[in-house]
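Asks: A structural model of the following input is requested.
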Amino acid sequence: MTSSELTVLNLLGSGLSTARIAASLGVTTCAVEACKRGIYRKLGVVSQAHAVARAISLGFFDHHRPLPDSGRTRPEVVVVHARPGACRDRVAETLLACGQSFAVLRDSAGAHWLQWRRGTLAAVLIDPDPGDWQLPARLGAPTLVVCSVPPDLAAVGDAVRHGARALVWREDVPEDLCGMLSLMCRGYFTMTALCLDAFTAGIAAHPPELTARERDVLDSIALGHTIGQTARRLGITAKTVESVQARLFLRLGARTRSEALIISHRLGLVDRSRAEGP
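Replies: All right, here's what the predicted structure looks like:
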């Protein structure tokens, strides 16, 4: 697969819609759809969930990282969107020290001129509120989140769900910020140790316990089955499958079948040998 296809496949596994993927990558929805068709053709599948299931079976999500693009070693402009304070000052000082061009904006209304600027943009948010995510979405810019207080699983998970591609603890900003921005703009996902610890500790502390029926539905999703196929396979109604699937998503913290597969795979709930289509 091409680096673009691997990147889109990874974002599909995160449960992002076509429109959200397009906004994150700064491309059109038509370009994303074309990339998805290429992925489906190469994997021999016909749906998003089936593509993720086949990718899991092939080991794509075990060690996958988007391939770096040597043409994008650092962003041309970093947009810092945060309220005044010591943490924002630290970010600005660090960007100045490494010679990185940046702009500090209070809200998305002042970002109109950036939409016409050529070159790679990156966004930095500090302890973002829900409304703060409008700016990177409007710019189509990859986003790094700075945590000014020790993060927990909820904070890290919320940032990732909103499309953050990097997370850094405020104490690590002087040492790691510029390097992480460079990695992020080359297609990598990265976070500093404190953020990663919060994420992994939270997962380990709350392992999901699935019922037998939920496991049946999860296995069927991993096989690329539709709701109707799952109902026939299990001898139950489609409405029952939808109800069980909704409970499964709730337990896993997933929003889509693809995201449920990725989370289950990372938690060891999906046997790779069974995550293959017929």
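Asks: rest of the way, CA atoms for contacts and neighbours
Replies: Fine.
Asks: how about the strands in the protein?
Replies: 77-81, 102-105, 121-126, 143-147, 164-169, 190-191 (DSSP state E).
Asks: now do the contacts for residue 170.
Replies: Shown in contact with residue 170 (CA atoms under 8 Å, 6 or more residues apart in numbering): 87, 146, 147, 148, 149.
Asks: okay, now the fourth one: neighbour count?
Replies: Residue 148 has 15 neighbouring residues, counting by other CA atoms under 10 Å.
Asks: so who does it touch?
Replies: Counting by CA under 8 Å, 6+ apart, residue 148 has contacts 87, 126, 127, 169, 170.
Asks: that one and residue 128, how far apart?
Replies: 10 Å (CA to CA, to the nearest Å).
Asks: which one of the contacts of residue 148 is nearest to residue 205?
Replies: Checking the contacts of residue 148 against residue 205 with CA to CA, the nearest one is residue 169 at 21.6 Å.
Asks: so what's the residue count around the closest one?
Replies: 21.
Asks: contacts only, for the spatially closest residue to it that is not a sequence neighbour.
Replies: Nearest residue to residue 169, sequence neighbours excluded (CA to CA, 6 or more residues apart in numbering): residue 147, at 5.0 Å. Residues near residue 147 by CA under 8 Å, 6+ apart: 126, 127, 167, 168, 169, 170.
Asks: residue 145 and residue 260, how far apart?
Replies: Taking CA to CA, one finds residue 145 at 24 Å from residue 260.
Asks: quick one on the thing from earlier: what's the closest of the contacts of residue 147 to residue 220?
Replies: residue 167 (34.2 Å).
Asks: wait, isn't residue 126 in contact with residue 82?
Replies: Yes: proximity of residue 126 to residue 82 meets the contact threshold set by CA atoms under 8 Å, at 5.5 Å.
Asks: joint contacts of the two?
Replies: residue 88.
Asks: would CSV of the strands of the chain with distance to residue 250 be doable?
Replies: Output for those, formatted as CSV (distance: least, CA to CA, whole Å):
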stretch, distance to residue 250
strand 77-81, 32
strand 102-105, 36
strand 121-126, 28
strand 143-147, 26
strand 164-169, 22
strand 190-191, 26
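Asks: for the comparison step, fold the sequence that follows:
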Amino acid sequence: MRPTTRPIRVLVADDHPVVRRGMMALLASLDGVEVVAEAANGEEALREAQLSRPDVVVMDIQMPAMDGIEATRQLAALLPDVAVMVVTMFEDDETVVSAMRAGARGYLLKGAQQEEILTTIRSVAAGQFVMGPAVAASLLGHLDPAPLPVPTVPFPELTAREREVLDRIALGHGNARVAADLALAAKTVSNHLSAIFTKLGVSGRTEAVILAREHGLGGGTPHSGP
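Replies: Predicted coordinates:
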């Protein structure tokens, strides 16, 4: 573990000199951070990381000779204790996922505020995984929400009242009891039963009860197979 009494040692890898030096100047101004090396491409980042042994590498994505994702992948294999924090202009999902799969512990967009950069550096140096809010919002915005389960209604060809009648005869209730429970006339219950038998293609009450119980009516267990 990195001693908490010494500053976090950082290597900055970016192919644009102005951007690289700007990041180095910003980091040098932060309390508890020390810039120990710089690199203009992925190959230099690997070499300088092995020489300076930083705690954190601030890594750009698009660089010549070797891009930041490949450099991150090789760094993770060579120096697993070195945390990579990607700072880039690219926020597309594929780039974010590729960087994380390569071993990056943090992902920020260029233009992130000073406090956000410092917080992310401290977090990745401590072994945490951090994704800047702008990146997280972009990634979450492209994720499809999990579809909600659609409740299945047994015998959708029946009306709600017909299902109520079928449920009660599946419980073993006679027509008179069904009529009383549902506040219907006995003739109306008989008419509902005739319609139920026709719609379900059954010959009579017994077959209707068996079928109803197979589908969970009358307290039965729904039948899951053919």
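Asks: returning to that earlier point: among the strands of the first structure, which comes closest to residue 49 of the first structure?
Replies: Here strand 164-169 is closest among the strands of the first structure (CA to CA), at 22.2 Å.
Asks: equivalent range in the second structure for that closest one?
Replies: Taking TM-score structural alignment as the measure, the second structure aligns residues 104-109 with strand 164-169 of the first structure.
Asks: residue 145 and residue 260 of the first structure: which has the busier surroundings?
Replies: Shown here are residue 145 of the first structure and residue 260; by other CA under 10 Å, residue 260 has more neighbours (26 against 22).
Asks: my guess is the more buried one contacts residue 252. True?
Replies: Yes: counting by CA under 8 Å, residue 260 of the first structure touches residue 252, with 6.5 Å between them.
Asks: mind telling me what element the residue with the largest distance to the centre of the second structure is part of?
Replies: Using CA atoms, centre = their mean, the residue of the second structure lying farthest from its centre is residue 187. It sits 55.9 Å away. Using DSSP states H and E, residue 187 of the second structure maps to helix 186-200.
Asks: list the buried residues in that helix.
Replies: 189, 192, 193, 196, 197, 200 (16 or more other CA atoms under 10 Å).
Asks: any chance of TSV for those, columns distance to residue 33 of the second structure?
Replies: Putting the buried residues of helix 186-200 of the second structure into TSV (distance: CA to CA, whole Å) gives the following:
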residue	distance to residue 33 of the second structure
189	82
192	80
193	81
196	77
197	80
200	75
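Asks: out of these, who's nearest residue 116 of the second structure?
Replies: For those, the nearest to residue 116 of the second structure is residue 200 (64.5 Å; CA to CA).
Asks: what residue in the first structure is paired with residue 139 of the second structure?
Replies: Using TM-score structural alignment, residue 139 of the second structure sits opposite residue 199 in the first structure.
Asks: do you have the helices of the second structure handy? List them.
Replies: Secondary structure of the second structure (DSSP state H): helices at 17-28, 42-52, 68-78, 93-102, 114-125, 133-141, 160-170, 175-182, 186-200, 205-214.
Asks: list the buried residues in the third one.
Replies: Under the neighbour-count criterion of 16+ other CA under 10 Å, helix 68-78 of the second structure has 68, 69, 70, 71, 72, 73, 74, 75, 76 buried.
Asks: okay, the angle between that helix and strand 8-13?
Replies: 140 degrees (axes from the mean of the first three to the mean of the last three CA atoms, to 10 degrees).
Asks: could you do the fifth one as well?
Replies: Angle between the axes of helix 114-125 of the second structure and strand 8-13 is 110 degrees (criterion: the same axes, to 10 degrees).
Asks: superposed on the first structure, what's the mean shift for helix 114-125 of the second structure?
Replies: When the first structure is overlaid, helix 114-125 of the second structure sits 1.4 Å from its aligned residues on average, using mean CA distance after the TM-score superposition for the first structure.
Asks: got the buried residues for that helix?
Replies: 117, 118, 120, 121, 122, 123, 124, 125.
Asks: ok, the aligned partner of residue 10 of the second structure in the first structure - contacts?
Replies: Using TM-score structural alignment, the partner of residue 10 of the second structure in the first structure is residue 78. Residue 78 of the first structure makes contact with 100, 101, 102, 103, 121, 122, 123, 124, according to CA under 8 Å, 6+ apart.
Asks: returning to what we had before: now the helix holding residue 187 of the second structure: which residue numbers in the first structure?
Replies: Going by TM-score structural alignment, helix 186-200 of the second structure sits over no part of the first structure.
Asks: that helix versus helix 175-182: what angle between them?
Replies: 100 degrees.
Asks: run the angle between helix 186-200 of the second structure and helix 160-170 for me.
Replies: 90 degrees.
Asks: wouldn't residue 30 of the second structure be in contact with residue 118 here?
Replies: Yes: at 7.2 Å, residue 30 of the second structure counts as touching residue 118 under the criterion of CA under 8 Å.
Asks: circling back: between the buried residues of helix 186-200 of the second structure, which is nearest residue 98 of the second structure?
Replies: residue 200 (54.1 Å).
Asks: and the closest one, how far is that from residue 190 of the second structure?
Replies: In terms of CA to CA, residue 200 of the second structure sits 15 Å off from residue 190 of the second structure.
Asks: neighbours of residue 213 of the second structure, how many?
Replies: Neighbours around residue 213 of the second structure, by other CA under 10 Å: 19.
Asks: that one pairs with which position in the first structure?
Replies: So, by TM-score structural alignment, residue 213 of the second structure is left unmatched.
Asks: and residue 213 of the second structure, how close does it get to residue 76 of the second structure?
Replies: 59 Å.
Asks: swap in residue 165 of the second structure?
Replies: 66 Å.
Asks: residue 106 of the second structure too?
Replies: Taken as CA to CA, the span from residue 106 of the second structure to residue 76 of the second structure is 13 Å.
Asks: what's the answer for residue 160 of the second structure, then?
Replies: Counting by CA to CA, the gap from residue 160 of the second structure to residue 76 of the second structure is 61 Å.
Asks: show me the contact partners of the match of strand 164-169 of the first structure.
Replies: Under CA under 8 Å, 6+ apart, the answer for stretch 104-109 of the second structure is 72, 83-91, 96, 100, 117, 120, 124, 127-132, 134-135.
Asks: done for today, thanks.
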